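*Asks:* Got a predicted structure plus its sequence, pasted below:
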Amino acid sequence: PTPAATRTSQQPNLHGRPSTPSAAPFQIILLGDSGVGKTSLLVQFDQGKFIAGSFSATLGIGFTVMLLGDSGVGKTCFLIQFKDGAFLSGTFIATVGIDFRNKVVTVDGMRVKLQIWDTAGQERFRSVTHAYYRDAQALLLLYDITNKSSFDNIRAWLTEIHEYAQRDVVIMLLGNKADVSSERMICSEDGEMLARTSAKTGMNVELAFLAIAKELKYRAGRQADEPSFQIRDYVESQKKRPSCCSFL
């Protein structure tokens, strides 16, 4: 096929999803000296425009994070709250296949790009999701605190993770929908080590992603004689700040 035809067939839709649930993913890396125009080339292809102004080198490192959990636990709302600071209210629409968004955060003075994959929770899409596990460096496994079956199914999700994901993948368990705690079906003892989050209010959403980014950045640059980064200690230290909400 011509280059134009190839581009059309692989271009994601407005929501970042492939044109069909079964579309095969491909990764292309732009290489070359600093200043040759790699970023401008990418923006021209993606947005059809040229970024004018002073040259700014691309800095930092990038990681892939996947959101997992039963359908309806709030994975898409969780992602949009982190990416755009907004909550999707209204009718629930299940994710079909894989959706993704990118966001750059700053960790210890370094820019860290997170490519976040939102996965379908329905059983019929699991075969599609499995193909993406190996490329993820971190997994956020969500359950709904008002839905006990979503909590009970964590064991099944962990079984899939151990079968398909990288051996050293970072896993964080999160109890979402903390804003409706009056309807809570999971007692504090059952979820003692799991963080409470709310995609609606933003409670602990950013903290979860920043903790993951900090852990991944540490692993990427860790020297053999360095002590391990304790993600739990980091989360606990952050929750004591006035801007952070409590964890279980």
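*Replies:* Ah, there it is. Numbers count the residues shown, from 1 in each chain.

*Asks:* drop to CA atoms for contacts and neighbour counts, all remaining ones
*Replies:* Fine.

*Asks:* From Q115, how far out is F78?
*Replies:* F78 is 14 Å from Q115, where distance means Cα to Cα, to the nearest Å.

*Asks:* of those two, who's got more company?
*Replies:* More neighbours surround F78 than the other of F78 and Q115, with 27 against 17 (other Cα atoms under 10 Å).

*Asks:* was I right about that one contacting A199?
*Replies:* Yes. At 4.5 Å, F78 counts as touching A199 under the criterion of Cα atoms under 8 Å.

*Asks:* next up, a second structure to put side by side with the first:
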Amino acid sequence: MRRTIPERARRPDVKLVILGDMNVGKTSLLHRYMDKKFNNTISTVGGAFYLKQWGPYNISIWDTAGREQFHGLGSMYCRGATAVILTYDVTNRQSLAELEERFLSLTDTANHDCIYAVVGNKADLTDPLADRENYEGVCPVHKPNYACQLIPSGSPTLFSPGAEREVQKEDAVALYQRILRYKAVDEHLSPPAERMCFETSAKTGANVDTLFETLFDMVLPSILRKRSESKASSTIDLEDYGPVTSKQIKGGCC
């Protein structure tokens, strides 16, 4: 016997969109979070949709294509987005520049209070912490759940990087601040850059859960507000319409 899924169980409460150039690991990030494993993925064609249940809430996560020929679709996918993950490759400086040059304008269709995260993927190639399989730890610089997961400059390490780092933490922070200016958002009223600039590894799992779960917690007020507005709009107060007269009744047609 087939079970019917309740309408509320299928309907997304909010939308989260992942943007970024091709080969930065957007799809791999999403697979690591959803499936808890690393897959060698092929380039996304157009976009892909996933639904994540977060407690009693449903969050749709859109994985978008980074290829130039699919660029025009990004604006459509961002329409009504509550959170956007702007993803780059820490070993490729151009991938960070592309976020500002090609992808930021696509977010003009997102909600006015949309939350933005700047995410440097492939940290396992340069970061000794992220090189540990399934690593999820406390950032040594900031508070727990602050997701930069970086070693303080000058810290001793025996780690030998497999690739040269081209994007520093300061570069991502500077981009986040420019995003706020582009969106005309008061920096003092927005989440701090240290909380919204992440470094992850889809290969090892480093900081991936922290990224998504931090954003899920941050969009919770939007979910509650949306449900409250939906509930209010479905309730009709008959007193607002005044008394019904006999003339109004006769004027109806069945």
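*Replies:* Perfect, I can see it now. Note that the structure is predicted; figures quoted are calculated from it, not measured.

*Asks:* Just give me the neighbour total for H31 of the second structure.
*Replies:* 17.

*Asks:* Give me the aligned partner of it over in the first structure.
*Replies:* Counting by TM-score structural alignment, H31 of the second structure corresponds to I80 in the first structure.

*Asks:* do the same with E229 of the second structure
*Replies:* In the first structure, no position corresponding to E229 of the second structure is assigned, as judged by TM-score structural alignment.

*Asks:* Look at F82 of the first structure and say how many residues are nearby.
*Replies:* Neighbour tally, F82 of the first structure, other Cα under 10 Å: 20.

*Asks:* Could you list every helix and strand in contact with the helix or strand harbouring it?
*Replies:* Using DSSP states H and E, F82 of the first structure sits in helix 75-84. Other elements packing on helix 75-84 of the first structure under the criterion 3 or more Cα pairs under 8 Å, 6 or more residues apart in numbering; DSSP states H and E are strand 98-107, strand 110-119, helix 205-221.

*Asks:* The stretch 151-254 of the second structure: strands as residue ranges?
*Replies:* 197-199 (DSSP state E, counting those that start in this stretch).

*Asks:* quick one: the match of H31 of the second structure from T95 of the first structure, how far?
*Replies:* From I80 of the first structure to T95 of the first structure the distance is 13 Å (Cα to Cα).

*Asks:* swap in Y218 of the first structure?
*Replies:* Y218 of the first structure is 32 Å from T95 of the first structure, by Cα to Cα.

*Asks:* More neighbours: which of those two?
*Replies:* Taking other Cα under 10 Å, Y218 of the first structure and T95 do not tie; T95 has more neighbours (18 against 15).

*Asks:* Residue in the second structure paired with that one?
*Replies:* In the second structure, T95 of the first structure lands on T44 (TM-score structural alignment).

*Asks:* Leaving out the residues flanking it, which one is nearest to the aligned partner of L73 of the second structure in the first structure?
*Replies:* Using TM-score structural alignment, the partner of L73 of the second structure in the first structure is V128. Spatial nearest neighbour of V128 of the first structure, excluding adjacent residues (Cα to Cα, 6 or more residues apart in numbering): G97 at 6.3 Å.

*Asks:* any idea how far that neighbour lies from W117 of the first structure?
*Replies:* Using Cα to Cα, we find G97 of the first structure at a distance of 10 Å from W117 of the first structure.

*Asks:* neighbours around G20 of the second structure, how many?
*Replies:* So G20 of the second structure, with other Cα under 10 Å, has 29 neighbours.

*Asks:* which residues does the aligned partner of it in the first structure contact?
*Replies:* Counting by TM-score structural alignment, G20 of the second structure lines up with G69 in the first structure. Contacts were defined as Cα atoms under 8 Å, 6 or more residues apart in numbering; by that measure G69 of the first structure touches 75, 121, 141-143, 150, 154, 157.
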